[in-house]
Every structure is written in structure tokens, then in C-alpha cells.
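Visitor: Sequence isn't available, so here's the structure alone:
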């Protein structure tokens, strides 16, 4: 009898919790951890940016950043500039490094737990993209890919009130696939939305070789040369589709003013041009 009494009491308590705090309980349950966080690199980059006393008066509609966290100071620099005209939503697009999932373009409805707090997903925009069958929700694949998840701490640190739409793109995306996705991104974009391609550039080459590859890639980007971008391999960049979605959307939104903020590689950063390197761009569109 006593067991039944305590069981019923416990049941009542649970019901009250879910009735009084349903939203809180649901939000806490629907969270992924941002597992890619390198504390030393993050705070070193943040310190460099603060010491540079950056100001920026342009309203950034789009951009390209690295996701290799060795280049944390480049990522911090980009997001610091966004703080002067902070967007309500960031659409962050990156490569599906491991080609997981059963669709070419994947997203997540969950929020992201970072060392600085929770980054909320923009469920309204995500639902619109899912409804037209251009994205599939995949809560298994996204948490394991650093191309977008590694950026979450930067967003929360610099833009604490900004929501996100995370998109992973397969290397199997065609130019037509990219065009369809770009057309839909235009419909969910406004003056309070910033679209970012999280992409690393030349891979596995020495620094001097990487610099030469970057020159070619930058010319293709400047000329919106999509066939040229799709012809490139990892010697040049790790996601032509992510860059192309960004460029097509900037074209359609008439946000084609471009500024290259930074271009370097890990050989330069580590002062060793004899080793294999990864190269990085930071570019803004406005």
C-alpha cells in the first residue's frame, strides 16, 4: 500500500513538472553537444582579435570561413565583425566529411550545447526547407561532423542571441542540386539572415603549393565559375558545393560586393612550409 502511495505521488510530481515546464524539459532534451572545441586555440584567437580592436561597418550577408580550428583566430575575426550588425539567423553550410546519412543535404532541429551556452536552431526556417524536400533531418550525422559543429562555440560567444540552420552537403551534390538548394535558401533569407560556407581549402600540400592552388580557387570564386569550382579536388578545397550554394545565393540576393579578409595556411601559421598544410580563406559578402 505504501509503495502504491509513493508511486502515485511520484507520478503526480512528474505530471506537474511536464505541465508547468513543458517547453524547458523539451528544449533540454533536444540538445546536441558541441564536441569540437579546442579551448587553447579558441581563447588565443579571441585574444588576438580583441587586441586588434576590430570595427566593421558593413552589413554582412554571407561569407566563407575555415572549420579547421587551428585557424581559430580567423574564425573569431569573422564573427567579431558580425557583432556590429548581428543577424538573427545564421545559415551555416559545410561538407559532410564522412558521407554519412541517406540524403545529399542534411540538417538538425536540435539546439547545440557549447561551453558558453546553448545555440538554438531556427526551426521555422528549417521546417520550410525540409517541407520542400531539399533537406532531411538527421540527428545522428550532424553531431559527428566538425565542419559545422565546431563553429557553434564561436557563434554563441560572439552572437549569443543568434539562431542557426546547419546544413551538411554531400560531395555528390551536382551543380543542379546546388541551384535548387540556393533557390530555396533565397526564400528563407532576409536582412536578418547571414549565410556562411564553412570550408577549408587546399589540403595535404606544402604551403607554397597551397598558395598557388588558392590563387586559382579565388579566381573561380570571384568569377562565379561553378563548373570550374566543381572540377576541383581536395588539392583546392573540401566542398565546392558549399561554396557554390553561398555564391549562387549571394548572386540571387544581389549581395555581390566581396572582401577577402584573410588567406593563409597552416604552414604559415606553424612556421613550417615543409609539412602538409591546409589553407584558409575568410571572405565576406555584402
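Guide: In hand now; what should we look at? As the structure is a prediction and not an experimental result, all values here were calculated from the model. Numbering: from 1, shown residues only.
Visitor: from here on, contacts and neighbour counts on C-alpha atoms
Guide: Will do.
Visitor: Show me where the stretch 51-200 of the chain has its strands.
Guide: Applying DSSP state E, counting those that start in this stretch to the stretch 51-200 of the chain gives strands spanning 62-65, 89-95, 105-107, 111-114, 117-119, 136-137, 163-169, 193-198.
Visitor: Could I get the buried residue list for the first one?
Guide: Of the residues in strand 62-65, those with enough neighbours to count as buried (16 or more other Cα atoms under 10 Å) are 62-65.
Visitor: what do you get for the fifth one?
Guide: Of the residues in strand 117-119, 118-119 count as buried by neighbour count, 16+ other Cα under 10 Å.
Visitor: Pull the distance from the longest helix along the chain to the chain's centre.
Guide: Criterion DSSP state H: the longest helix present in the chain is helix 2-20. A distance of 42 Å separates the centroid of the chain from that of helix 2-20, by Cα atoms, centre = their mean, to the nearest Å.
Visitor: just stretch 150-167 next, same as before
Guide: Per Cα atoms, centre = their mean, the displacement of stretch 150-167 from the mean C-alpha position of its chain is 8 Å.
Visitor: Can you list the buried residues in that stretch?
Guide: Applying 16+ other Cα under 10 Å to stretch 150-167 flags 150-160, 162-167 as buried.
Visitor: can you list contacts of stretch 103-112?
Guide: Stretch 103-112 is contacted by residues 27, 30-34, 118-123, 126, 134-139, 142, 152, 165-173 when judged by Cα atoms under 8 Å, 6 or more residues apart in numbering.
Visitor: Check it against this one:
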């Protein structure tokens, strides 16, 4: 009877009678990051758009995924494929958009609330990373950072048993810091511990101009040219440090052949011409 009562209460908190529909939970525990804004319809549109026959040919060590949730079909497709891999921990790095706080690189050791339950972190790996690299523990500034928080529902939905290691990087996180952190991460990366960077590309440009900027950015990524990437602004991408961290980590781990699986733009998802767009790539490393 007790178990039945618990299950019933869980169902009331999380689900209603509509398929693929959720009722957002209240705070589950005091010591967790609160639920980030969750757009249910947009999320499940992405879930339902996934082509489940078009699977990756092999496991990955790293990749690039958007955090702009208009691109939910791309995000869902990425994590659906990743869910077929035996992943225990996802290291996810992205921009500290507002350059908040005094840490150039920040992480958190508390879980995230999602509509699908608590998303746990890999506490041991985080503790070691802090000790070895100087990444700082800053729970307060990471809670509502879009580059991490916008993806936590996808992590929990597609990889419910997987832990994460969140890292947010200020724009001032320089190449010497990239080299140090990538040296550490490259020793941890394998098919069970993958590095994902959460990055959106060209911002606030027309579709045609964005396409041209994306060609330049992609060329630099394929050439592993982090000096060139550090010379780019938001016309091209929102986090040169995050992309550079991925490139260097993959190089050092011996998985430095990027494969572009998707390239798109918010104008295409909205199906209308707009003057200010955002562009996206899905790129994997094997």
C-alpha cells in the first residue's frame, strides 16, 4: 500500500493524462539547482521528430550540441543517439554568457531538478578536476546558466542513469587555461566518459550572412585552429573557449576528426524569414 501511495503521488507530481505531457514538479530537495524554464511542447516536438532509424555508426568521445531550444529536434537527435552508447558521465562545457562571478572556469557539485527527476553529478570526478585544474566550485552562478540548464532535461530524459560534470567558461578563459584543462580531460575521456560542448553559433544576423560566417567557423574547427577561433566574436559563436577546449581535448585523446552531422538556423525551424537568427551545428568526434 505504501509503495502504491508513493507511485500515485509521483504520478500526480510529474504527469497528467495527456501523452507526452508533464506537470512541472515543486522543489524536490533543498540542495539542488531549481528547474530551469521548461517548454514542454517544444521539448516533445523535438523528441517526436527523432529519426530512430538514422543512428550513429560508432560510439563518440565528444561533440557539439546547441543550447538554444528552438533547435530541440537537433538536441533530441543528438542525445537519442548518445543514449545508445554506454555512457556513465557526460562532461558538459559551455559559455558563462554573462561572465558572472570571479571564476574563469566554474563547476557545481549539486544535482539539477528536471521534469523527469533529479539529474546527478559525478562528484568524484568534479572533486578531482577542481584539485587538478583549478576549476572553481561556484554553485550559485551555474544554476540558471543557459548553456547547462537548458540541456539538463535532455540528459535526464535520454540518459537517466548518467551523471554530468558541468563546466562554464568565461570569455576570458584563455588558451593557456584551455591547454591545462584539456590535458586533464583528455586523460579521462573514453566511450563511457564523453565531453560535450554546449555552443550556439552565429548570432543576430540574417540567414544569408550567418551561413557565410558559419563556413568560416567550420573551417577553423576542421583545421583545429584555436588561435583563429579565439579571434571570433558573437557573429560567429558564443564561446570560443568551449570550442577550443573540445578541439584540444579531442586532439590529445586521439579523436580529432570532427564529423558534421547537422547544420541549421533558427529561421529554418521557425519557417519564416527573420532578420536576427541563431545558427547551430551538431558535430561529433570519434
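Guide: Here it is on my side, so go on. Fair warning: this is a prediction, and the values are worked out from it, not measured in the lab.
Visitor: Mind checking the TM-score on these two?
Guide: Superposed pair, TM-score by TM-score structural alignment, normalised by the length of structure 1: 0.87. Supporting alignment: 259 aligned residues with a Cα RMSD of 1.4 Å.
Visitor: All the helices of the stretch 1-150 of structure 2, in order from the start?
Guide: Assigned by DSSP state H, counting those that start in this stretch, the stretch 1-150 of structure 2 shows helices spanning 2-14, 40-49, 72-82, 123-133, 139-142, 146-149.
Visitor: Go through the ones you listed and name the closest to residue 95 of structure 2.
Guide: Ranking these by their distance to residue 95 of structure 2 (criterion: Cα to Cα) puts helix 146-149 first, at 6.2 Å.
Visitor: Tell me roughly how far the closest one lies from structure 1 on average.
Guide: Superposing on structure 1 places helix 146-149 of structure 2 at an average distance of 0.8 Å from its equivalents, by mean Cα distance after the TM-score superposition for structure 1.
Visitor: Contacts made by that helix with the rest, please.
Guide: By Cα under 8 Å, 6+ apart, the residues outside helix 146-149 of structure 2 that reach it are 36, 67, 92-97, 142-143, 166, 168, 198-199.
Visitor: Tell me the one of the residues you listed nearest residue 46 of structure 2?
Guide: Distances from residue 46 of structure 2 to the contacts of helix 146-149 of structure 2, taken as Cα to Cα, are shortest for residue 67 (13.0 Å).
Visitor: Surely that closest one is in contact with residue 151?
Guide: Yes. Here residue 67 of structure 2 reaches residue 151: they are 6.5 Å apart, a contact under Cα atoms under 8 Å.
Visitor: Wait, residue 235 of structure 1 touches residue 213, no?
Guide: Yes. Counting by Cα under 8 Å, residue 213 is a contact partner of residue 235 of structure 1 at 7.1 Å.
Visitor: Those two - which one has more neighbours?
Guide: Taking neighbours as other Cα atoms under 10 Å, residue 235 of structure 1 and residue 213 compare with residue 213 leading, 20 against 17.
Visitor: what about residue 137 of structure 2, neighbour count?
Guide: 18.
Visitor: any idea how far residue 142 of structure 2 is from the closest residue to it other than its chain neighbours?
Guide: Leaving aside its sequence neighbours, residue 137 of structure 2 sits nearest to residue 107 (Cα to Cα, 6 or more residues apart in numbering; 5.1 Å). Residue 107 of structure 2 sits 7 Å away from residue 142 of structure 2, going by Cα to Cα, to the nearest Å.
Visitor: try residue 233 of structure 2
Guide: Distance of residue 233 of structure 2 to residue 142 of structure 2, computed by Cα to Cα: 23 Å.
Visitor: nearest spatial neighbour of residue 262 of structure 2, skipping sequence neighbours?
Guide: Nearest residue to residue 262 of structure 2 in three dimensions, chain neighbours excluded: residue 282, at 4.9 Å (Cα to Cα, 6+ apart).
Visitor: oh, I was asking about residue 160 of structure 2
Guide: In this structure, residue 160 of structure 2 finds its nearest non-sequential neighbour in residue 119, 7.5 Å apart by Cα to Cα, 6+ apart.
Visitor: if I pick that neighbour, what's in contact with it?
Guide: Counting by Cα under 8 Å, 6+ apart, residue 119 of structure 2 has contacts 111-113, 152, 155-156, 160, 162-164.
Visitor: Map those onto structure 1 and name those still in contact.
Guide: Among these, the ones whose aligned partners also touch in structure 1 (both residues aligned by TM-score structural alignment, their matches' Cα atoms under 8 Å) are 111-113, 152, 155-156, 160, 162-164.
Visitor: from those, which is closest to residue 52 of structure 2?
Guide: Proximity of those to residue 52 of structure 2 (Cα to Cα) peaks at residue 155, which lies at 17.4 Å.
Visitor: Isn't the closest one up against residue 78?
Guide: No. Counting by Cα under 8 Å, residue 78 is not a contact partner of residue 155 of structure 2; they are 10.5 Å apart.
Visitor: Quickly list what's touching both of these two.
Guide: Shared contacts of residue 155 of structure 2 and residue 78, defined by Cα under 8 Å, 6+ apart, are absent.
Visitor: Just the buried ones from the contacts of stretch 103-112 of structure 1?
Guide: Among the contacts of stretch 103-112 of structure 1, those buried by neighbour count (16+ other Cα under 10 Å) are 31-34, 118-123, 126, 134-139, 142, 152, 165-171, 173.
Visitor: got the contact list for the nearest residue to residue 255 of structure 1 once chain neighbours are set aside?
Guide: Nearest-residue entry for residue 255 of structure 1: residue 286, 5.0 Å, with adjacent residues in sequence omitted and distances by Cα to Cα, 6+ apart. By Cα under 8 Å, 6+ apart, residue 286 of structure 1 lies in contact with 58-62, 255-258.
Visitor: next one: residue 275 of structure 1
Guide: Counting by Cα under 8 Å, 6+ apart, the residues that residue 275 of structure 1 touches are 205-207, 267.
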